[in-house]
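Colleague: Test case, fold it:
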Amino acid sequence: MNSGTSTVEKTPVLTLTCSPAVALAAVGLVAVKDQMDALSRSAAGGAIVGQIFPDCRTYRTLDPHSFAAKVIPFYWYARSKRLSNSSTTRYLALVPTSTVVGDSWRWSPAHLNDREQEKVIEKAFSAFAASSPERAESECAQYTHIRPLGLVLAHEGKNRVALFKERQLAHIPAMVWDEEYVAPERLRIFELAGTCLAVLDGRFVERVVALHLVRELVEAYGVEVERRWPEDFAELKQVLHDLDDSSTKFHYLPYATDMDKLRLDAACHDAEVEATLLDIGAVRFPPLRAFLHAAVALLLLLLGVGLCARRWPDMQLVLATAAGALGMLLIVPVLPLVRCKVRYLKDSERMRHFFELRHHRTRAQQRAAADLGS
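Modeller: Sure thing, here's the model as predicted:
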C-alpha cells in the first residue's frame, strides 16, 4: 500500500452532487442492504430476505445492480441510457464507504484472518495506484455512481466493501463512472391497496417491490408518494392484469406496462364492427340438430309448394310464406346485420377484428407523428 500512497493522496474524494437529505437517505438504504446481506449468510436469514424478494433464491445476497433495479423505481431505464452511451467518462476517485452498495457473495470479513484482510486492503490500493481512467488493473474496484441519488453500486470489488466498512475505512479507491436518474418531475409513485406502482412520464408503469425500503430516498428526491390512482390514467385493473400476465415478460428482465398501449387496446376492444349473430359471444343458439330439422322442414315446404301449384293455390301461398319465413330464420344468423363492440365477440372474431383495428390505428398514429416531424 505504501507504493501507491502518493497517488492515493492526490486522488480526489468522490463529490456528491445530490442534496444533503438525499445523501442521508441513500446512506440509510445502503445500511439496510448491509443488514440484508448479513441475514442472507444463513438459511434462516435468507428465508427472511426472500419474503421481500420472493423471486430471488434464498441463502444468497443480491448483487448491487440487481438490488437497485428491484428497489429503485425505473433505475433499469436510467441504466439502459448510460449503457447505450459509449462515451461514458471514467475517472479515479476515493469513494465514501458509507455510500457504497456491496455484495459479499464470495467471501465476507469473517472468512479472513487479520493478515488476509490486510492483504486485501493493500491489493485494493496498489491496483488502484497502478490504474488509469483508460485502463483498470484486475483488482481495481469499478463502481457506478448514481449522481442524483448519491448511491454508489459496486461492480468489480463488491466483496471488499464489507471489509472496508468493518475496518471503518472512510474511503474505497475505485474507478468510477457516473449514471443519471430520471428527474423527479417525470416520476410518480402510488401506494394503493395491495400494491405499489411507479409511473414514468405518465405512460410506463412498473411495480415497486419494496416501497418501505426506498420511501425516504424517493421523498427526499422530490417524489411524493400518492394514494389515489388518477382518472386520466389507464384503468388500474387493466394495468395490474398486464403486469401480472407472465406471457408478456421474462422474469429476469425488468417489465413495465405501457399505458398508451393499454389505452389503444381498450379503444380497439370498444370499437363497434359489423357482425353476425353467430359472431357474438353472448348469443346462444339451439343445438345443430334443431337446424337440421328446420332444413328438412324447409325442403318439405318447398316440395309442398311445388305439389300445390295447380290444385290448391291458396295452400301453395301458405306453404310458400312458411318456407320464406323458415328460410329467413335459417339465414339471418349468418348475415352481418348488427353492430357490436369487439370485446363482446367470440374469441376468433374478437382477435381478428382487434388486430385489424390495432394495425390500422397504429399506422395512423405513425403517419401523424411523421407529419408532425416533417
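Colleague: only C-alpha atoms for contact and neighbour calcs from this point on.
Modeller: Fine.
Colleague: Just the strands from the stretch 101-250 of the chain, written as ranges.
Modeller: 141-146, 151-156, 171-179, 187-192, 195-200, 204-207, 225-226 (DSSP state E, counting those that start in this stretch).
Colleague: Mind giving me the packing neighbours of the last one?
Modeller: Using 3 or more C-alpha pairs under 8 Å, 6 or more residues apart in numbering; DSSP states H and E as the contact criterion, the elements in contact with strand 225-226 are strand 187-192.
Colleague: so how far is the strand it packs on from its chain's centroid?
Modeller: 14 Å (C-alpha atoms, centre = their mean, to the nearest Å).
Colleague: Next, the angle from it to strand 195-200.
Modeller: Here the directions of strand 187-192 and strand 195-200 differ by 160 degrees (axes from the mean of the first three to the mean of the last three C-alpha atoms, to 10 degrees).
Colleague: Point out the other helices and strands that strand 187-192 packs with.
Modeller: Against strand 187-192 (3+ C-alpha pairs under 8 Å, 6+ apart) you get strand 195-200, strand 225-226.
Colleague: same for the first one, what does it pack against?
Modeller: In this structure, strand 195-200 packs against strand 187-192, strand 204-207, with contacts taken as 3+ C-alpha pairs under 8 Å, 6+ apart.
Colleague: Now show me the structure for the sequence below, then we'll compare the two:
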Amino acid sequence: MQSTDQRLLELPFADEPPPQLHQAVTALVRAKAIVDRLAQGGLEDRALAAKFGQLGGEDGTSFFKETFPFCGRWDPLGASDLRNVPLDLTMGHSWRWHPEHVAQEKRAALLERFLSCTDGTERAVVCWIVPLGLFLAHEGKNRIEFLRSEGATHYPALTTPYDYPAPDRLALIQVPGPHGDEWWAVLDQDSIEPLRYPEWSLPILTAYGVSTTKGWPEDYPPYATVRQEVDERSRRNFRPLGEAPVSLKDLQAKEVKAAEEVSTSLMDLPGVRLKRGWKRAMATLVATVMVAILVVQPPLHEISILSAGLGGALTIVVFLFGEILAVPRASKPKSWQV
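Modeller: Prediction:
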C-alpha cells in the first residue's frame, strides 16, 4: 500500500506482504522495539529483555539470523536500489539515541533531513527479506523509532533484497518436552534446525504459510539422535552460518550403517579380554609342544598326543581371535570399523 504522505521523495515503493503476514511482521517489529527499550533500561527491565534472548539488544540483521531458521549464506537476491520503505515493517535498533533525546524545536528539521536523505554518509541502508516482507535497518537503524514517533509511514533507504525459502519447502515440528514444547524447522525434508526463539519466529512462519506437524515423525531418525547431534554442535560453538545444518538423511544413513552386521571376534567385543594367566599358559603349551617335536624328537605315538594338544590350542586361538561372530556395526569397536 503506497503512502499519500506529500513529504516523500519520488521513489519506487517497496512491495508489502499479504495482510495476514503484514500483521504478523508489524507485531514483530513493535515487540522488538519494546524489548530493545527494556534492554537499555534498569536491572529488572534488562532481566525481562533477557528472557526474550535480548541481553543487550540486537540490530535487525543479527536478530533475524539468530531467530529465523535457514537464513542461508546471506547473499543478495539482486542489485540494491533506493526505495520508499514502510516503517511499520522495518526493524530498527535504537542503541545510541531515542526519540525523546531530540529537543522539540529540532524535531521538524531532523525529520525533514531523514526524509530527504538519499546519498552521503547519512543515507539509510536496509536489508529486505522479500518473501517475508520484513525490512532490517542496517545503516540508520537509530532513526526508525524517531520517524514513527513523528507520524512518518515511509522513509527513503538503499534497499538490498534477500531471499528466504518458500513456505512449501519448510515444515515446523512441535515436540512436547519436559519444560514445554520444543519447536524444530525442516527444510526440503532434510535439513533440520531448532527454533531458538519460537515466540519470535512462529507467528511469522505460520502467517507465511509453513505447515506444522505435532509429534516427532516416525520416518525421521530417532529424536534422541537428532538432539544429540544438535547438542554436540552447540558444544562446538556452532553458529547457523558457520556450518551446514544437521541433515536428517545423513543421520538416517548412519543409523542404517550402524545396524549392519559385520564380522568380529570374541576378543573384539567391548569389555572382553583374556586373563594374563591364560595367555601365559597357552604360550607355554605351544612352546612346549614345539620344543618337544623339534628338539626332543619323541616317538610317533607321543608326537600324535602333542599334535592333538597343539591342535586344541590353535582351536582356542581361532575361537578367541578369529572373526567368526556377526554383530551390529555399532557394537564393534571404532578402531576396527571400516
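Colleague: What does the superposition give as a TM-score?
Modeller: For this chain pair, the superposition-based TM-score is 0.85 by TM-score structural alignment, normalised by the length of structure 2; 326 aligned residues with a C-alpha RMSD of 2.7 Å.
Colleague: about what we covered before: using a markdown table, lay out the helices and strands packed on strand 195-200 of structure 1 together with distance to Thr88 of structure 1.
Modeller: What follows is these, written out as a markdown table (distance: least, C-alpha to C-alpha, whole Å):
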| stretch | distance to Thr88 of structure 1 |
| --- | --- |
| strand 187-192 | 24 |
| strand 204-207 | 26 |
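Colleague: Now do the helices in the stretch 1-150 of structure 2.
Modeller: Along the stretch 1-150 of structure 2, the segments classed as helices by DSSP state H, counting those that start in this stretch run 19-39, 43-50, 60-67, 104-116, 143-149.
Colleague: hmm, back to that, nearest to Ala364 of structure 1 among the strands of the stretch 101-250 of structure 1 would be which one?
Modeller: strand 204-207 (21.6 Å; C-alpha to C-alpha).
Colleague: Is Asp188 of structure 2 in contact with Leu170, as I believe?
Modeller: Yes - using C-alpha atoms under 8 Å, Asp188 of structure 2 makes contact with Leu170 at a distance of 6.4 Å.
Colleague: ok, those two, which is more surrounded?
Modeller: Neighbours were counted for Asp188 of structure 2 and for Leu170 using other C-alpha atoms under 10 Å; Leu170 has more, 22 against 11.
Colleague: which residue in structure 1 lines up with that one?
Modeller: The alignment partner of Leu170 of structure 2 in structure 1, by TM-score structural alignment, is Leu187.
Colleague: Distance of the counterpart of Lys123 of structure 1 in structure 2 relative to Asp231 of structure 2?
Modeller: By TM-score structural alignment, Lys123 of structure 1 lines up with Arg113 in structure 2. Noted for Arg113 of structure 2: a distance of 49 Å to Asp231 of structure 2, by C-alpha to C-alpha, to the nearest Å.
Colleague: sorry, back to before: buried deepest among the helices and strands packed on strand 195-200 of structure 1, which one?
Modeller: strand 204-207 (a mean of 22; mean count of other C-alpha atoms under 10 Å).
Colleague: Whatever residue of structure 1 lines up with Val85 of structure 2 - how many residues pack around it?
Modeller: In structure 1, Val85 of structure 2 lines up with Val95, judged by TM-score structural alignment. As a burial measure, Val95 of structure 1 scores 23 neighbours (other C-alpha under 10 Å).
Colleague: pretty sure Val95 of structure 1 is touching Leu169, no?
Modeller: No - contact between Val95 of structure 1 and Leu169 fails when scored by C-alpha under 8 Å: they sit 10.5 Å apart.
Colleague: Report the central residue of structure 2.
Modeller: Glu193 (4.2 Å; C-alpha atoms, centre = their mean).
Colleague: is it true that it touches Thr67?
Modeller: No - the criterion here is C-alpha under 8 Å, and Glu193 of structure 2 misses it with Thr67 at 11.0 Å.
Colleague: mind putting the strands of the stretch 101-250 of structure 1 in a markdown table, distance to Ala25 of structure 1 included?
Modeller: Below are these laid out as a markdown table (distance: least, C-alpha to C-alpha, whole Å):
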| stretch | distance to Ala25 of structure 1 |
| --- | --- |
| strand 141-146 | 13 |
| strand 151-156 | 10 |
| strand 171-179 | 18 |
| strand 187-192 | 17 |
| strand 195-200 | 19 |
| strand 204-207 | 21 |
| strand 225-226 | 16 |
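Colleague: Which of these sits closest to Leu83 of structure 1?
Modeller: strand 171-179 (9.2 Å).
Colleague: how about Tyr223 of structure 2, what's its match in structure 1?
Modeller: In structure 1, Tyr223 of structure 2 lands on Leu236 (TM-score structural alignment).
Colleague: Let me see the contact set for that match.
Modeller: Taking C-alpha atoms under 8 Å, 6 or more residues apart in numbering, we find Leu236 of structure 1 in contact with Trp229.
Colleague: In what element of secondary structure is the equivalent of Trp278 of structure 2 over in structure 1 found?
Modeller: Applying TM-score structural alignment, one finds that Trp278 of structure 2 aligns to Ala290 in structure 1. According to DSSP states H and E, Ala290 of structure 1 maps onto helix 288-307.
Colleague: list the buried ones in that helix?
Modeller: Using 16 or more other C-alpha atoms under 10 Å as the test for burial, helix 288-307 of structure 1 gives 294-295, 297-298, 301-302, 304-305.
Colleague: which helices and strands does that helix pack with?
Modeller: helix 313-331.
Colleague: Now do the helix it packs on against helix 288-307, angle only.
Modeller: Using the same axes, to 10 degrees: helix 313-331 of structure 1 against helix 288-307 is 150 degrees.
Colleague: Beyond helix 313-331 of structure 1, next helix or strand please.
Modeller: That would be, after helix 313-331 of structure 1 and using DSSP H and E, strand 338-341.
Colleague: Where does that following strand end up in structure 2?
Modeller: Taking TM-score structural alignment as the measure, structure 2 aligns residues 325-328 with strand 338-341 of structure 1.
Colleague: and the matching stretch, how far from structure 1 on average?
Modeller: With mean C-alpha distance after the TM-score superposition for structure 1, stretch 325-328 of structure 2 departs from structure 1 by a mean of 3.0 Å once superposed.
Colleague: Could you give me the buried positions within that stretch?
Modeller: For stretch 325-328 of structure 2, the neighbour count (16+ other C-alpha under 10 Å) marks Val327 as buried.
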